[in-house]
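# okay, predicted coordinates and the sequence, questions at the end:
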Amino acid sequence: MKSQRILIIEDDEFTRRLLAAFLEKSGFVVTEGGDGKDLHARTRDTAFDLIVLDLNLPDEDGLVLTRQLRARSRVPILMLTSRDDETNRLVGFELGADDYVTKPCNPNELLARVRAILNRSSKPDDKDPAAPIAFRGHTLDLQRHRLTDPQGEEVQLTAGEFHLLSALAMANGRVLSRAQLIDAVGSPEDALTERSVDVLISRLRRKVEANPQEPDLIITVPRYGYRLAVS
């Protein structure tokens, strides 16, 4: 059986190495990072089964990173928080985190929660995160970066259009704010704006809507964002 891959992002080197060694001893393949830049670099080219994310990092806010991850990926997220971070824990859950462990961290508790999350995410009736997503006759292949229309013809998308559509499709009908879509489309170095998102939405509609002037697939939610009509 293939070992599951875990990414630990924790700025305290002693804590990070302790948890990494414990998880490796338990059979996981562990990658380490100490800040938000490491998170972006590690997740750019590697698919992880779970990310352990400290909310208090030196360069980027862990809650912002949680929102960015959830906008572009279904990867399970286990938050590392301080004991007085109750508000942050609640916000983290609202942003899509799966569970949390308080620091100082008990490695046995971390292992139990990691296993519980992975068990939930790997149930046979759960959707494969990499499986193609079907909506209104279209099929979005996340691995091949390919969209086909109801006639089976490939729809040519730019990278930005693909990432935006992927975020909407993975949200499974939930509304995503423009801020969440900015996270899904751009890297931290990109100077994207809400107007950029609106422009991409307009371009996407011309490619996937039967009538772009009266869209019924990519729905505008006034004063908030957009959602994909998945059924």
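It's in. Computed from a predicted model, the values in this text were never measured in an experiment.
# all contacts plus neighbour counts: C-alpha atoms, from now on.
Will do.
# tell me the span between the first and last residue of stretch 154-174.
26 Å (Cα to Cα, to the nearest Å).
# let's bring in a second one:
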Amino acid sequence: MTERSTRILLVDDEQSIQALLSYPLRRDGYEVVQATDGREALARFEERPFDLVVLDVMLPQLDGLEVCRRLRSRSSVPIIMLTAKSEEIDKVVGLEIGADDYITKPFSMREFRSRVKAALRRSELSRSAERDGGSLDVHELRIDPDKRTVSLRGEAITTTFVEFEILLTLARSPGRVFTRDMLLARVWGDSAYRDPRTIDVHIRHLREKIERDAKEPEYLFTVRGVGYRFRDTDASS
């Protein structure tokens, strides 16, 4: 059976942006399916599998944030959001509802292609799932790298792709301090073009999911002025 080409759903209501982004993607060998509003994007997503979604925030019918929320409720497909420079709040909200990355307009084609390749590379690594060792059990938390699942006190915890990667990276090196740039490089392959504060958003969201009290964490600790660390495996509580 012939393997299909990597398929990308490109969602933007501006024809000029569609043309600008579709050309380099197709030149790189990707199949590009276009949608120009939120409802069409959801319809296209139901028709066939996708390896990546590139999603503008400002869309007719349903905005990009709502589309992202609905996609994330049914799929772990990587999502890159396109935002205007003035829409800082949309970046934060987008990350919190499950976007894996965002690109601020205007952006260079080199940056765009770099982000797309990094997202697809992460997704491929996830699918191949040749992970080291079995489940990680720490206190009341279990992380299963092969199944890409997280459970707390026996209850399943839903994480985005990026949240899972950050948690797994930290948990595999208990007690080790990771800077934001180190985490960016581990999860995205590099820290180029990315705001280190992106890590803070994902850490905050993870704490809301796995900590009894996000202000008094048991698992994810802040090392002020440096970055973050996971609890030591010999911690007593």
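That came through fine. Please read all numbers here as calculations on a predicted model, not as lab measurements.
# ok, which stretches of structure 1 are helices?
For structure 1, the helices defined by DSSP state H occupy 13-25, 36-45, 62-72, 86-95, 107-121, 159-170, 178-185, 194-208.
# who are the contact partners of the equivalent of residue 69 of structure 1 over in structure 2?
Per TM-score structural alignment, the equivalent position to residue 69 of structure 1 in structure 2 is residue 71. Residues near residue 71 of structure 2 by Cα atoms under 8 Å, 6 or more residues apart in numbering: residue 42.
# for residue 140 of structure 1, which of the helices of structure 1 is the nearest?
Smallest distance to residue 140 of structure 1 across those (Cα to Cα): 7.5 Å, for helix 159-170.
# buried stuff in that closest one?
The neighbour-count criterion (16 or more other Cα atoms under 10 Å) identifies 160-170 as the buried residues of helix 159-170 of structure 1.
# which one of those residues sits closest to residue 115 of structure 1?
residue 170 (23.6 Å).
# ok, back up a step: mind checking which of the helices of structure 1 is nearest residue 148 of structure 1?
Closest among these, using Cα to Cα: helix 194-208, at 9.6 Å.
# starting at the chain centroid, how far to the closest one?
In terms of Cα atoms, centre = their mean, to the nearest Å, the centre of helix 194-208 of structure 1 is found 21 Å from the chain centre.
# over which residues of structure 2 does it lie when aligned?
Counting by TM-score structural alignment, helix 194-208 of structure 1 falls onto no part of structure 2.
# pull out the buried positions in that helix.
196-198, 200-202, 204-205, 208.
# residues in contact with the residue nearest in space to the middle of structure 2?
The centroid of structure 2 falls nearest to residue 100 when counting by Cα atoms, centre = their mean (2.2 Å). Residues in contact with residue 100 of structure 2 (Cα under 8 Å, 6+ apart) are 78-80, 160-162.
# which of these are also in contact in structure 1?
Of the contacts of residue 100 of structure 2, the ones still in contact in structure 1 (both residues aligned by TM-score structural alignment, their matches' Cα atoms under 8 Å) are 78-80.
# got these as CSV, with neighbour count and distance to residue 37 of structure 2 columns?
Below are those laid out as CSV (neighbours: other Cα atoms under 10 Å; distance: Cα to Cα, whole Å):
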residue, neighbour count, distance to residue 37 of structure 2
78, 26, 19
79, 26, 16
80, 25, 16
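# from those, which single one is nearest residue 155 of structure 2?
The closest of these, once distances to residue 155 of structure 2 are taken by Cα to Cα, is residue 78, at 24.5 Å.
# residues touching the closest one, list them.
Contact analysis of residue 78 of structure 2 by Cα under 8 Å, 6+ apart lists 51-53, 99-100, 119-120, 123, 161.
# do residue 165 of structure 2 as well
Counted by Cα under 8 Å, 6+ apart, residue 165 of structure 2 has contacts residue 187.
# surely it is within a helix?
Yes: with DSSP: H, G, I helix; E, B strand; the rest coil as the criterion, residue 165 of structure 2 is part of a helix.
# tally of neighbours for the spatially closest residue to residue 149 of structure 2 that is not a sequence neighbour?
Spatial nearest neighbour of residue 149 of structure 2, chain neighbours left out: residue 143 (6.0 Å); criterion: Cα to Cα, 6 or more residues apart in numbering. Other residues within reach of residue 143 of structure 2, judged by other Cα atoms under 10 Å, total 22.
# could you pull up the residues touching residue 155 of structure 1?
146-149, 207.
# among the contacts of residue 100 of structure 2, which lie within strands?
Among the contacts of residue 100 of structure 2, the ones falling in strands (DSSP state E) are 79-80.
# ok, the contacts of residue 100 of structure 2 vs residue 110 of structure 2, which is closest?
Once Cα to Cα is applied, the member of these that ends up nearest residue 110 of structure 2 is residue 80, at 15.2 Å.
# map the closest one across to structure 1 for me.
By TM-score structural alignment, residue 80 of structure 2 lines up with residue 78.
# residue 97 is in contact with that match, correct?
Yes: counting by Cα atoms under 8 Å, residue 78 of structure 1 does reach residue 97; the two are 6.4 Å apart.
# and residue 8 of structure 1, what's its match in structure 2?
Taking TM-score structural alignment, residue 8 of structure 1 has residue 10 as its aligned residue in structure 2.
# nearest residue to the residue mapped onto residue 34 of structure 1 from structure 2 in space, please, no chain neighbours.
Counting by TM-score structural alignment, residue 34 of structure 1 lines up with residue 36 in structure 2. Closest residue to residue 36 of structure 2 apart from its sequence neighbours, by Cα to Cα, 6+ apart: residue 13 at 4.2 Å.
# against residue 37 of structure 2, how distant is that neighbour?
6 Å.
# show me which of those two is the more surrounded one.
Regarding residue 13 of structure 2 and residue 37, a neighbour count based on other Cα under 10 Å identifies residue 37 as having more, with 22 against 17.
# what's the more buried one in contact with, if anything?
11-13, 59-63.
# let's see that with 10 Å instead.
Contacts for residue 37 of structure 2 (Cα atoms under 10 Å, 6 or more residues apart in numbering) come out as 11-14, 55-56, 58-64, 67.
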